[in-house]
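[1] need a structure here:
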Amino acid sequence: MGPTRKRDLTIAVVVLTLLGYVVTSRTFGSFPPITVLTGVSLLVLAAAVAGWAFYVRGKIGDGKIGVGPGRLHPLAVARGVMIAKASAWVGALALGWWLGVSALFLPKRSVLRVAAEGSTGAVVAAVSALALVVAALWLEHCCKSPDEPSEDADGVPG
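    Reported below is the predicted structural model:
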């Protein structure tokens, strides 16, 4: 399993932005209210993922990966990579959707009351989704195993 490609996440964001804009523009009247709390769950998830990233980074930096008390099991790190990949994709898809909604709401906020009320919530949700993507990519980076020791020209570990 290779690292998550930022190019693929970017394509997903662009596609979902267009889809979010089109779907929102066609179903604008039937949307439920979008409040500031709409995207907070994404922000809470981003904080949890970032916290796990710092924990894993500390354990790897201290060489405390393995089986035993005070050590982080290698399978927990592998699960962290899976969580990072899934979170990056969820964040990218949510970011695209909320960017599309924001692109529709922001220009119309002075004309339509619903757009004015929903634009702040849509922007908060988009920022929260971006935070999730960043935290997920950070967790994936933190789950990498440390570099192998370098060798001198004579083949002796340095």
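[2] Please make it C-alpha for all contacts and neighbour counts, starting now.
    OK.
[3] that's a helix at residue 115, yeah?
    Yes. According to DSSP: H, G, I helix; E, B strand; the rest coil, residue 115 belongs to a helix.
[4] Surely residue 20 touches residue 93?
    No. With contact defined as C-alpha atoms under 8 Å, residue 20 does not count as touching residue 93 (9.9 Å).
[5] Please identify the helix or strand for the residue nearest the centre of the chain.
    By C-alpha atoms, centre = their mean, the chain has its centre lying nearest to residue 133, at 1.9 Å. Using DSSP states H and E, the element containing residue 133 is helix 113-142.
[6] Return the set of buried residues in that helix.
    Using 16 or more other C-alpha atoms under 10 Å as the test for burial, helix 113-142 gives 114-142.
[7] Just the strands from this structure, written as ranges.
    In the chain, no strands are defined using DSSP state E.
[8] Check the offset of the longest helix along it from the chain's centre.
    Longest helix in the chain by number of residues (criterion: DSSP state H): helix 74-108. Using C-alpha atoms, centre = their mean, to the nearest Å, the distance from the centre of helix 74-108 to the centre of the chain it belongs to is 4 Å.
[9] Which secondary structure elements does it sit against?
    Contact here means 3 or more C-alpha pairs under 8 Å, 6 or more residues apart in numbering; DSSP states H and E; on that basis helix 74-108 packs against helix 6-26, helix 40-61, helix 113-142.
[10] for comparison, sequence B:
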Amino acid sequence: MHFTRPRELLVAGVLGLVVGYLLFQTAYGSLPRMPLAAGAALFVLALVEVVLAFSIRARIKAGRVMGAIAIARSVALAKASSLLGALMLGGWLGAIAYLLPKRSHLAAAASDTTSALLGALGGLLLGAAALWLEHCCRTPDRGDSDRPGGVTG
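    As a prediction, the model looks like this:
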């Protein structure tokens, strides 16, 4: 398994943007109003991943041994979450691109834009938290001066 590449995130984001825009273009009239917390789950996932990243980082810095399976699972979670974050960021940006021009003549579009902005922020935070978790799971260099006794985790 390789670490997340920027082009993978870009492809996921563009795919989400196109699908989000087309979905809103074809079905917006039949959708109920979006709740303000439409993207709240993304914030929760981002918080969990940040806590996990700092926990793993602290264990590695302290020289405590971690199981390879636990690290592999964390990397897999981080990779999947970074792709989900990029996809959701693109999807919410597609919704925003559809809603912004409609704000002046549709009352629902004004409130839905706020929900979409919060959703986009959630996608961005999830992607950033996932990339941080992935970074914290990397094997430290032998010459790292902040690791006690050259521990390689």
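[11] what's near enough to touch the aligned residue in structure 1 for residue 135 of structure 2?
    Counting by TM-score structural alignment, residue 135 of structure 2 corresponds to residue 141 in structure 1. With contacts defined as C-alpha atoms under 8 Å, 6 or more residues apart in numbering, residue 141 of structure 1 has no neighbours.
[12] Between the helices and strands packed on helix 74-108 of structure 1, which one is closest to residue 33 of structure 1.
    When these are ranked by distance to residue 33 of structure 1, counting by C-alpha to C-alpha, first place goes to helix 113-142 at 6.6 Å.
[13] Pull the distance from the closest one to the chain's centre.
    Centroid separation for helix 113-142 of structure 1 versus its chain: 9 Å, with C-alpha atoms, centre = their mean.
[14] and that helix with helix 74-108, angle?
    Here helix 113-142 of structure 1 runs at 150 degrees with respect to helix 74-108, directions being taken by axes from the mean of the first three to the mean of the last three C-alpha atoms, to 10 degrees.
[15] now helix 113-142 of structure 1 against helix 40-61, angle please.
    Using the same axes, to 10 degrees, helix 113-142 of structure 1 lies at 10 degrees relative to helix 40-61.
[16] Mean distance between helix 113-142 of structure 1 and structure 2 after superposition?
    Between helix 113-142 of structure 1 and the corresponding residues of structure 2, superposition yields a mean separation of 0.5 Å, by mean C-alpha distance after the TM-score superposition for structure 1.
[17] swap in stretch 8-17 of structure 1?
    Between stretch 8-17 of structure 1 and its aligned partner residues in structure 2, the average distance after superposition works out to 1.2 Å, using mean C-alpha distance after the TM-score superposition for structure 1.
[18] Could you list the residues in contact with that stretch?
    Against stretch 8-17 of structure 1 from outside (C-alpha under 8 Å, 6+ apart): 88, 89, 92, 93, 94, 95, 96, 97, 98, 99, 100, 101.
[19] what do you get for stretch 113-123 of structure 2?
    Applying C-alpha under 8 Å, 6+ apart, the external contacts of stretch 113-123 of structure 2 come out as 34-43, 46, 84-93, 95-96, 99-100, 103.
[20] For residue 80 of structure 1, list the residues it contacts.
    For residue 80 of structure 1, the contacting residues are 52, 139, 140, 143, by C-alpha under 8 Å, 6+ apart.
[21] Over to residue 25 of structure 2?
    Neighbouring residues of residue 25 of structure 2 by C-alpha under 8 Å, 6+ apart: residue 98.
[22] quick revisit: for the residue nearest to the centre of structure 1, what are its contacts?
    Per C-alpha under 8 Å, 6+ apart, neighbours of residue 133 of structure 1: 46, 87, 88, 89, 90, 91, 92.
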